[in-house]
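K.L.:
Pasting a predicted model and its sequence here:
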Amino acid sequence: MYPATIQELEAILTIQDLCYHEIEPESPEAMVSKINISPDTCFVAKDTQGIRGYLLSIPASLGNPPQLHSDTQTLDQHPNCLYLHDLAIHPNARGMGVGKLLLQQFATTATQKQFKHASLISIQNSVPFWQKYGFSVISPDTALEKKLKTYGDNATYMECCLEDYFAKADKAY
């Protein structure tokens, strides 16, 4: 596991393009803004063949995820969770444990930063996948509902107590 940097941007954008079909991929500027705002919570998995997957996350507040397609990110003054913005694995690396490694790094980092919760927006019908890791669907308020619309028709906001994540993660793999 390695920190995501701007040097990996081309590979990250390629993987993003290969993985997302229901939403418009984010611009290079939007991806860079996430890496720059929280470099210690963004990771890549790589081997001798290059970048195999990435995970971008940002400290945030429960119920207040960052806007999709934003070229300028700002951190909440008092974040209470680690928001998992994007997890994508190159199609040629699926089934190799890359996602598991990235998710373990995410959960470990969240715990080290003393967050007790994680959040994400599930897209492309991935709710069952995230539920295996302890994430639960949360009914959005009006402000959150507005943000969810930018993530596509099937976007679902989810939260997880990190204790639940660690309890379920071993069983999910």
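P.N.:
Thanks, I have the structure now.
K.L.:
Please make it C-alpha for all contacts and neighbour counts, starting now.
P.N.:
Noted.
K.L.:
counting contacts, what elements does the longest helix along the chain pack onto?
P.N.:
Among the segments of the chain that qualify as a helix by DSSP state H, the longest is helix 98-112. Counting by 3 or more C-alpha pairs under 8 Å, 6 or more residues apart in numbering; DSSP states H and E, the packing neighbours recorded for helix 98-112 are strand 42-47, strand 50-60, strand 81-89, helix 162-172.
K.L.:
any idea which helix or strand comes after that helix?
P.N.:
Per DSSP states H and E, the first helix or strand lying C-terminal to helix 98-112 is strand 117-122.
K.L.:
other SSEs contacting that next one?
P.N.:
strand 81-89, strand 156-161.
K.L.:
Pipe these into a markdown table and attach mean neighbour count and distance to residue 8 per row.
P.N.:
A markdown table is the format used below for these (neighbours: other C-alpha atoms under 10 Å; distance: least, C-alpha to C-alpha, whole Å):
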| stretch | mean neighbour count | distance to residue 8 |
| --- | --- | --- |
| strand 81-89 | 23 | 14 |
| strand 156-161 | 22 | 28 |
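K.L.:
Dump the ones you listed to a markdown table, plus distance to residue 142.
P.N.:
Listed next are the helices and strands packed on strand 117-122 as a markdown table, based on distance: least, C-alpha to C-alpha, whole Å:
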| stretch | distance to residue 142 |
| --- | --- |
| strand 81-89 | 19 |
| strand 156-161 | 13 |
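K.L.:
another structure for you, compare them:
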Amino acid sequence: MSDWRPMRVADIPSVAAISDAVHGDYTEQAAVYANRLQLHPRGCWLLERDGKAIGYLISHPWEGTQPPALNQLIEKLPEPADHYYLHDLALLPDARGTGAAQVAIVIVQDQAEKIGARRIALTAVNGADAFWGRNGFTAMAAGGTYGGDSLAMERFL
């Protein structure tokens, strides 16, 4: 059985290991995940199956047209924010195809609605834009801040 639960500080090493396994060149240092957890714990979740971490979700309020810089700490989140940012959803192969990603999207939508956001934004990398497109996200601009194969995408609520 898989289950999303709120992320804890003790989960950060597992989150970093999953990121390394899933994201390749787009992985971030553990300090970045700890930073997002500290700033917006309601947007940070861990997916477990039989007590083992198999995925994670990080999201938070944001503003402007540029996503947070890759692998950089954020000093503070904007107040008020003009949208909600899905910073990262990473699932190990065992978690894919289980419906866990759709549950994560519902979690993000719920968090966005709680802050009054009318839009969720993300940056798709490594060809994930097809997945996000199937889940209601559309391209905002060709290319992305994270490199030539990244794509800024959004979904209105």
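P.N.:
Okay, I see it. Keep in mind that this is a model prediction, so the values were computed, not measured.
K.L.:
that older thread, mind checking the helices and strands packed on strand 117-122 of the first structure for the one nearest to residue 5 of the first structure?
P.N.:
strand 81-89 (14.8 Å; C-alpha to C-alpha).
K.L.:
so that closest one matches what in the second structure?
P.N.:
Using TM-score structural alignment, strand 81-89 of the first structure corresponds to residues 83-91 of the second structure.
K.L.:
superposed on the first structure, where does that stretch end up, distance-wise?
P.N.:
Here stretch 83-91 of the second structure, set against the first structure after superposition, deviates by a mean of 0.5 Å using mean C-alpha distance after the TM-score superposition for the first structure.
K.L.:
Could you report the distance from the counterpart of residue 55 of the first structure in the second structure to residue 91 of the second structure?
P.N.:
When the second structure is aligned by TM-score structural alignment, the residue opposite residue 55 of the first structure is residue 57. According to C-alpha to C-alpha, to the nearest Å, residue 57 of the second structure stands 9 Å off from residue 91 of the second structure.
K.L.:
Repeat that for residue 76 of the second structure.
P.N.:
27 Å.
K.L.:
what do you get for residue 82 of the second structure?
P.N.:
28 Å.
K.L.:
same thing with residue 125 of the second structure?
P.N.:
14 Å.
K.L.:
same question, residue 136 of the second structure
P.N.:
19 Å.
K.L.:
Let's have the helices and strands packed on helix 98-112 of the first structure in TSV, adding distance to residue 69 of the first structure.
P.N.:
Output for those, formatted as TSV (distance: least, C-alpha to C-alpha, whole Å):
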stretch	distance to residue 69 of the first structure
strand 42-47	17
strand 50-60	14
strand 81-89	11
helix 162-172	27
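K.L.:
who wins for proximity to residue 107 of the first structure among the ones you listed?
P.N.:
Nearest of these (C-alpha to C-alpha): helix 162-172, 7.1 Å.
K.L.:
which strands and helices sit next to that closest one?
P.N.:
helix 98-112.
K.L.:
Read off where the helix it packs on ends up in the second structure.
P.N.:
Taking TM-score structural alignment, helix 98-112 of the first structure hits residues 100-114 over in the second structure.
K.L.:
Can you mark which positions in the matching stretch are buried?
P.N.:
100-101, 104-105, 107-109, 111-113 (16 or more other C-alpha atoms under 10 Å).
K.L.:
Of these, which pair is most distant in space?
P.N.:
So, those by C-alpha to C-alpha: farthest apart are 100 and 113, at 20.1 Å.
K.L.:
which one in the second structure is aligned with residue 17 of the first structure?
P.N.:
Aligned partner of residue 17 of the first structure by TM-score structural alignment: residue 20.
K.L.:
you'd agree residue 124 of the first structure is up against residue 154?
P.N.:
Yes - taking C-alpha atoms under 8 Å as the definition, residue 124 of the first structure is a contact partner of residue 154 at 6.6 Å.
K.L.:
hmm, back to that, check the mean deviation of the longest helix of the first structure from the second structure.
P.N.:
Mean deviation for helix 98-112 of the first structure: 1.5 Å (mean C-alpha distance after the TM-score superposition for the first structure).
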